[in-house]
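Participant: After the sequence you'll find the predicted model.
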Amino acid sequence: MGVVVFNISATSAHVSWPVSPNCLDTFYSVMYDPNWNSLLMGYKRKSFMIEERIPVSQTSTYLHHLIPQTAYFLCVTCQAANPVQDQCQVFSTPSDSNDPHDRAGWELAMGVWLTCCVLLLVIAGVLLWGCVHTMCCVPTRGGTTTTRTSIARQDMMASSGIYANSSEDSGKNGGIVQPPPLLSLLTPLTT
């Protein structure tokens, strides 16, 4: 039996099949299901969700209330028979192009995606700027350059009262102040 599905829309389809002279029952059984378990279970009658009974005088029917963008598994058999492979057909319903919700949902998803991309670019830019700004050398008052960690060390030593900058030390070390030895930090300061 050659089952043909035609005039498929988002919610309906026409099905036709040739006359079966071996079908002595009173109706054809048109079974279809959007669930592919029907196919996987080996064409069992009980695995189909929907079954319509069509009189044997007819060889076509109109399926309605289908779901848009859905693949269906359909079989046409005589009244009490389980379907076989040549009595079955697979077809898909297209999307309902007039549905404004499909377009709106797509536009919303695209907007969220673009917003996330822009936010990630801004965050990456801020992080890159911070890394570059931290690593760059900063000129000091004397015309020499020091790194930010040296400046931070000088500020810390100046606030603790152990900062001693003589012109002699500056000449030896190229303007970079060396921290005092650890031993001098451990001895108490006396006045």
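Facilitator: Alright, I've got the coordinates. These numbers come from a predicted model, not from an experiment.
Participant: going forward, measure contacts between C-alpha atoms and count neighbours the same way
Facilitator: Fine.
Participant: Just the strands from the chain, written as ranges.
Facilitator: Secondary structure of the chain by DSSP state E: the strands cover 4-6, 13-16, 27-33, 50-55, 60-63, 71-78, 88-92, 138-139, 145-146.
Participant: So which bits of the first one are buried?
Facilitator: When you say that, I think you mean strand 4-6. The neighbour-count criterion (16 or more other CA atoms under 10 Å) identifies 4-5 as the buried residues of strand 4-6.
Participant: Dump the strands of the chain to JSON lines, plus distance to residue 170.
Facilitator: Shown next, in JSON lines, are the strands of the chain (distance: least, CA to CA, whole Å):
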{"stretch": "strand 4-6", "distance to residue 170": "92"}
{"stretch": "strand 13-16", "distance to residue 170": "91"}
{"stretch": "strand 27-33", "distance to residue 170": "88"}
{"stretch": "strand 50-55", "distance to residue 170": "92"}
{"stretch": "strand 60-63", "distance to residue 170": "94"}
{"stretch": "strand 71-78", "distance to residue 170": "82"}
{"stretch": "strand 88-92", "distance to residue 170": "83"}
{"stretch": "strand 138-139", "distance to residue 170": "15"}
{"stretch": "strand 145-146", "distance to residue 170": "12"}
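Participant: A further structure is provided below for comparison with the first:
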Amino acid sequence: MAVTVYNISATSARVSWPASPNCLDTFYSVMYDPNWNSLLVGYKRKSFMHEERIPVSQTSTHLANLLPQTTYFLCVTCQAANPVRDQCQVFSTLSESSEGHDRGGWELAMGVWLTCCILLLVITGILLWGCLHTMCSIPSQVADCCLLVTNSSHQDMSVSGSVVINCFLSHIRLDHKK
């Protein structure tokens, strides 16, 4: 029997299970306990603090009055049976202000992303300035080329990029002639 716990909130959860044709009793027992560590020794009915009886015609129920941020151990069995491992599930309720935490996490992630983008733009600007400053401090023919690059604010990026590359290659050729 595969027990499924879903729609979990801070104080409630929904539980469903497949119908059991072998269950000839009049109800299913939905047993749950927040102190699940003590239940690991054995699955005994008397170990559970809470038990709800659900008619065999139903295969789901709504659990209410749960504690926020609490881990529960839950089992679903036929009326008279002790639970076995595949009839049980562990789940945790959310905090009371989980929506606020989700939004705060999103805002933090956006802040980190924006800060990284700005930092990357600053580093790129510094590196570009350093490269142009280094290339423009060599003899006059290369300096004319660099002035063309720095003064061309209306050129499209592909033309400006090719001028920078040509300027850089001229700089390399002048260094090899020395």
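Facilitator: Sure thing, it's come through. All of these numbers come straight from a predicted model, not from anything done at the bench.
Participant: how many other residues sit next to residue 161 of the second structure?
Facilitator: Using other CA atoms under 10 Å, residue 161 of the second structure has 13 neighbouring residues.
Participant: all helices for the second structure, in order.
Facilitator: Secondary structure of the second structure (DSSP state H): helices located at 98-135, 140-151, 157-177.
Participant: Can you say which of the ones you listed is packed in most?
Facilitator: helix 140-151 (a mean of 15; mean count of other CA atoms under 10 Å).
Participant: Just want the angle from that helix to helix 157-177.
Facilitator: Per axes from the mean of the first three to the mean of the last three CA atoms, to 10 degrees, the angle that helix 140-151 of the second structure makes with helix 157-177 is 160 degrees.
Participant: Tell me the counterpart of residue 173 of the second structure in the first structure.
Facilitator: In the first structure, no residue is paired with residue 173 of the second structure according to TM-score structural alignment.
Participant: Distance check, residue 173 of the second structure against residue 160 of the second structure.
Facilitator: 20 Å (CA to CA, to the nearest Å).
Participant: got it, and residue 167 of the second structure?
Facilitator: Distance from residue 167 of the second structure to residue 160 of the second structure, by CA to CA: 10 Å.
Participant: Over to residue 145 of the second structure?
Facilitator: From residue 145 of the second structure to residue 160 of the second structure the distance is 11 Å (CA to CA).
Participant: now residue 71 of the second structure
Facilitator: From residue 71 of the second structure to residue 160 of the second structure the distance is 61 Å (CA to CA).
Participant: again with residue 112 of the second structure
Facilitator: Distance, residue 112 of the second structure to residue 160 of the second structure, using CA to CA: 32 Å.
Participant: residue contacts, the residue nearest to residue 12 of the first structure when sequence neighbours are not counted?
Facilitator: Leaving aside its sequence neighbours, residue 12 of the first structure sits nearest to residue 64 (CA to CA, 6 or more residues apart in numbering; 4.4 Å). Taking CA atoms under 8 Å, 6 or more residues apart in numbering, we find residue 64 of the first structure in contact with 11-13.
Participant: Show me the residue at the heart of the first structure, geometrically.
Facilitator: With the centre of the first structure defined as its mean C-alpha position, the nearest residue by CA atoms, centre = their mean is residue 113, 9.6 Å away.
Participant: Name the residues of stretch 42-54 of the first structure that come out as buried.
Facilitator: Neighbour counts over stretch 42-54 of the first structure (16+ other CA under 10 Å) mark 43, 45, 47-48, 51, 53-54 as buried.
Participant: quick revisit: now the residue nearest to the centre of the first structure: how far from residue 119 of the first structure?
Facilitator: In this view, residue 113 of the first structure and residue 119 of the first structure are 10 Å apart by CA to CA.
Participant: And residue 131 of the first structure, by the same measure?
Facilitator: 18 Å.
Participant: sorry, back to before: quick one: the helices of the second structure as TSV, columns for distance to residue 2 of the second structure too.
Facilitator: Below are these laid out as TSV (distance: least, CA to CA, whole Å):
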stretch	distance to residue 2 of the second structure
helix 98-135	28
helix 140-151	69
helix 157-177	61
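Participant: Ok, which of those helices comes nearest residue 30 of the second structure?
Facilitator: When those are compared by CA to CA, helix 98-135 sits nearest residue 30 of the second structure, at 26.4 Å.
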